[in-house]
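Undergrad: Just to be clear, the model below is a prediction. Sequence and coordinates:
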Amino acid sequence: MKKVILFAATAAILLSSCASKKELLSCRDENKSLTANLQSTREDLAGKNARITSLEEQLRGMQQALKTSEQKYAKLQESLDKSLSNASQNNISIEKLVDQINESNQYIRHLVEVKSKSDSLNMVLSNNLTRSLSKEELKEVDVQVLKGVVYISLADNMLYKSGSYEINDRAAETLSKIAKIITDYKDYDVLIEGNTDNVPISKTNIRNNWDLSCLRASSVVQALQTKYGVDPKRLTAGGRGEYNPLQSNDTELGKQRNRRTQIIITPKLDEFMELIGEAPETK
């Protein structure tokens, strides 16, 4: 009986020992598996952390790039705003410039019209005077239009007594024709200009050629006023002596040409000065 009990106990111990060994092996296998899983998980976690770090660095780079882009955009916007402002100001300046150019063109056209009208009147005046003079008178009277001015040049031997400033009787008809033209053209001023050669004057009552040229011009002015009714407000008398020669005084013909009285008919200067005063201002 005792032998049976001992056998049973031994068998139980052996069975129990076998069961513990299996469990231990199973635990070891499970532990290996868990360890492997843990290592794999750690490696996977390390990889994900590295990926997260890389993504964070990329994000910081993108944020910095975005900030730089925003700064560049702000500068571009500022530059664009300035450009638009300058363009607007330039447009205003261009508009003002165009207005000034148009105003100047209108003023120039007006001047050209006035000049053309003046030139036309001068030609008509010159032609009327030339037609009114006889062939004999035209030998001693020269009529020209130069730079918008009518010049009537009369020889001294036709107008005056020799070495004198008194007007000849035979000059009366010629002066009357010139006076009629002057009277007809009321918008013109008239300058009478005396000229001499370089031969000194030997009259006791005349000091020199300056005196002689001025006295001759004054004689013509007074004749136009008193005998032919020309408004004296339109008349000016002046003398240039021997200092405005047409030709050399070395020859008798040259001296004869230089001894002359010119009647210079010009448009009223105040009208042109008013036009100049009306000129558009430039800025």
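TA: Yep, it's here. Numbers count the residues shown, from 1 in each chain.
Undergrad: from here on, contacts and neighbour counts on C-alpha atoms
TA: Noted.
Undergrad: other SSEs contacting the longest helix along the chain?
TA: In the chain, assigned by DSSP state H, the helix with the most residues is helix 2-132. Contacts defined by 3 or more C-alpha pairs under 8 Å, 6 or more residues apart in numbering; DSSP states H and E place helix 2-132 against strand 141-146, strand 149-155, helix 172-184.
Undergrad: would you turn the ones you listed into JSON lines with mean neighbour count and distance to Thr204?
TA: JSON lines is the format used below for the helices and strands packed on helix 2-132 (neighbours: other C-alpha atoms under 10 Å; distance: least, C-alpha to C-alpha, whole Å):
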{"stretch": "strand 141-146", "mean neighbour count": "16", "distance to Thr204": "30"}
{"stretch": "strand 149-155", "mean neighbour count": "21", "distance to Thr204": "24"}
{"stretch": "helix 172-184", "mean neighbour count": "17", "distance to Thr204": "27"}
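Undergrad: For these, give me TSV that also has distance to Thr53.
TA: What follows is those, written out as TSV (distance: least, C-alpha to C-alpha, whole Å):
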stretch	distance to Thr53
strand 141-146	98
strand 149-155	98
helix 172-184	108
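Undergrad: still on that earlier bit, and the next element down the chain from the longest helix of the chain?
TA: Per DSSP states H and E, helix 2-132 leads on to helix 135-138 as the next helix or strand towards the C-terminus.
Undergrad: residues near Ser54, how many?
TA: For Ser54, the count of nearby residues is 12 (other C-alpha atoms under 10 Å).
Undergrad: What distance do you get for it to Arg42?
TA: 18 Å (C-alpha to C-alpha, to the nearest Å).
Undergrad: just Lys255 next, same as before
TA: Distance from Lys255 to Arg42, counting by C-alpha to C-alpha: 130 Å.
Undergrad: between these two, which one's more packed in?
TA: For Lys255 versus Arg42, the count of surrounding residues by other C-alpha under 10 Å is larger for Lys255: 20 against 12.
Undergrad: Pull the distance from the one helix or strand the more buried one maps to to the chain's centre.
TA: Under the criterion of DSSP H and E, Lys255 resides in helix 252-258. Chain-centre distance of helix 252-258: 50 Å, with C-alpha atoms, centre = their mean, to the nearest Å.
Undergrad: ok, and here's another one to check against it:
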Amino acid sequence: MKKIFLLAATASILLSSCVSKKDYAALEARQKETQDLLNSATVKLNACLEEKASATAKAETLQDQVKDLKEANKGLIENTKDMTVLTTKGAENLEKSLESLKEKDLKISRLQDALNKKDSVTLAIVSSLKKAVGIDDPDIEINVEKGVVFISIADKLLFQSGSYKVTSRAKEVLGKVAKVVNSKPDFECMVEGHTDNVPYDRGVLEDNWDLSVKRATSVVRVLQELGVDPGKLIAAGRSYHVPLVENDTPENRATNRRTRIIVLPKIDQFYDMIEKEMKTLSAEGK
């Protein structure tokens, strides 16, 4: 009886552990996506922790200054009770200095909060793009550097060799990018064209500068056709002057031939946000 029970249990475990290759691949892809998101979140968390430590150090320095000023003020008042050296006006000026230090500390905190909100939006964009475009495609790389989202697309996915006409496959990928960009109205989109160092002189184009700019404008036109506000689009060409690797092998040259889409916050709106915070602080100080 025990032998039968053991055989049944063993069979049950073996059957339950069997997973189809398709399911396993799906699970493995989901695990990779989760790991990538975790890695991005970890990098951002570490950066936030460093910024928090720096802001805390500044706050502690300001607090020490306030404490020293208060102690100095107290000592002066005690030492000059009979001499009337510290005038009422001088005491008021000292209090104003202390209040000014407190206000600066509050401004630092408010601006740090604004930066944290921007970073949160940036991480959300990265997550949306990775889900929409597909992080498993080796020809597409999505990452974030200093609060800016970069989407790097290999040349072979966008254009035929030596051409600046966007392929049908590229339009499918750009459609997904356009959808995410359109969901973030406060962000602009700059398209950078990059080539290798092989001289280019076909047709009306003079050199690699022309080719990189022409490819950037081709991508911009597709994004506009896909509904992206042209006022949010910027086209730029970098020729072969910003390579990822040395242009010494066919493989390396293929790596350097790429189009990079940069999703970044509108600078004027960012400054408007800071100005709004300053006005709020001034109103609260009245």
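TA: Thanks, I have it. This structure is a prediction, so every number in the text was calculated from the model and none was measured.
Undergrad: TM-score them against each other, please.
TA: Taking TM-score structural alignment, normalised by the length of the first structure as the basis, the two superposed chains have a TM-score of 0.65; 199 aligned residues with a C-alpha RMSD of 2.2 Å.
Undergrad: between the helices and strands packed on helix 2-132 of the first structure, which gets nearest to Leu224 of the first structure?
TA: Closest approach to Leu224 of the first structure among those is made by helix 172-184 (6.3 Å; C-alpha to C-alpha).
Undergrad: Quick one: average offset of the closest one versus the second structure, please.
TA: Once fitted to the second structure, helix 172-184 of the first structure is off its aligned match by 0.5 Å on average (mean C-alpha distance after the TM-score superposition for the first structure).
Undergrad: Just the angle for that helix relative to helix 2-132, thanks.
TA: Using axes from the mean of the first three to the mean of the last three C-alpha atoms, to 10 degrees, one finds that helix 172-184 of the first structure and helix 2-132 are set 150 degrees apart in direction.
Undergrad: I'd like to know which elements helix 172-184 of the first structure is packed against.
TA: Going by 3+ C-alpha pairs under 8 Å, 6+ apart, helix 172-184 of the first structure lies up against helix 2-132, helix 209-226.
Undergrad: Swap in 10 Å and give it another go.
TA: Contact here means 3 or more C-alpha pairs under 10 Å, 6 or more residues apart in numbering; DSSP states H and E; on that basis helix 172-184 of the first structure packs against helix 2-132, helix 135-138, strand 149-155, helix 156-159, strand 188-195, helix 209-226.
Undergrad: With respect to burial, which of the ones you listed scores highest?
TA: The highest average neighbour count among those, using mean count of other C-alpha atoms under 10 Å, belongs to strand 188-195 at a mean of 23.
Undergrad: Now do it and helix 209-226, the angle between them.
TA: Going by the same axes, to 10 degrees, strand 188-195 of the first structure makes 150 degrees with helix 209-226.
Undergrad: Work out the gap between the longest helix of the first structure and the centre of the chain.
TA: 47 Å.
Undergrad: and if you look at stretch 239-246 of the first structure?
TA: On the basis of C-alpha atoms, centre = their mean, stretch 239-246 of the first structure sits 42 Å off its chain's mean C-alpha point.
Undergrad: Show residues contacting that stretch.
TA: The contact list for stretch 239-246 of the first structure (C-alpha atoms under 10 Å, 6 or more residues apart in numbering) reads 192-200, 208-218, 249, 254-262.
Undergrad: which bit of the second structure covers that stretch?
TA: Taking TM-score structural alignment as the measure, the second structure aligns residues 237-244 with stretch 239-246 of the first structure.
Undergrad: what's the answer for stretch 33-45 of the first structure, then?
TA: Going by TM-score structural alignment, stretch 33-45 of the first structure lines up with nothing in the second structure.
Undergrad: Can you list the buried residues in the match of stretch 239-246 of the first structure?
TA: Gly237, Arg238, Ser239, Tyr240, Pro243 (16 or more other C-alpha atoms under 10 Å).
Undergrad: mind checking the end-to-end distance for it?
TA: Stretch 237-244 of the second structure: ends 15 Å apart by C-alpha to C-alpha.
Undergrad: tell me which strands and helices the helix or strand just after the helix holding Lys255 of the first structure is in contact with?
TA: As assigned by DSSP H and E, the chain's next helix or strand after helix 252-258 of the first structure is strand 260-267. Strand 260-267 of the first structure is packed against helix 2-132, strand 141-146, strand 149-155, helix 156-159, strand 188-195, helix 209-226, strand 235-239, with contacts defined by 3+ C-alpha pairs under 10 Å, 6+ apart.
Undergrad: Provide the aligned range in the second structure for strand 260-267 of the first structure.
TA: Going by TM-score structural alignment: strand 260-267 of the first structure matches residues 258-265.
Undergrad: With the first structure overlaid, how far apart is that stretch on average?
TA: For stretch 258-265 of the second structure, the mean deviation from the first structure after alignment is 0.6 Å (mean C-alpha distance after the TM-score superposition for the first structure).
Undergrad: now that stretch: how far from the chain's centre is it?
TA: The answer for stretch 258-265 of the second structure is 11 Å, by C-alpha atoms, centre = their mean.
Undergrad: what do you get for stretch 236-251 of the second structure?
TA: With C-alpha atoms, centre = their mean, you get 23 Å for stretch 236-251 of the second structure.
Undergrad: so how far is Arg51 of the first structure from Tyr128 of the first structure?
TA: Actually, residue 128 of the first structure is Asn. It isn't Tyr. Taken as C-alpha to C-alpha, the span from Asn128 of the first structure to Arg51 of the first structure is 110 Å.
Undergrad: Identify the residues contacting Lys52 of the second structure.
TA: Contacts of Lys52 of the second structure by C-alpha under 10 Å, 6+ apart are Asn46, Lys58, Ser109, Gln112.
Undergrad: Distance to Leu7 of the second structure added to these, as TSV?
TA: Shown next, in TSV, are the contacts of Lys52 of the second structure (distance: C-alpha to C-alpha, whole Å):
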residue	distance to Leu7 of the second structure
Asn46	51
Lys58	68
Ser109	66
Gln112	63
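Undergrad: if we take these, which one ends up nearest to Asp137 of the second structure?
TA: Closest to Asp137 of the second structure, out of all of the contacts of Lys52 of the second structure and judged by C-alpha to C-alpha, is Asn46, at 27.3 Å.
Undergrad: my read: Tyr165 of the first structure touches Asp156, true?
TA: Yes: when contacts are counted by C-alpha atoms under 10 Å, Tyr165 of the first structure is listed as touching Asp156 (9.2 Å).
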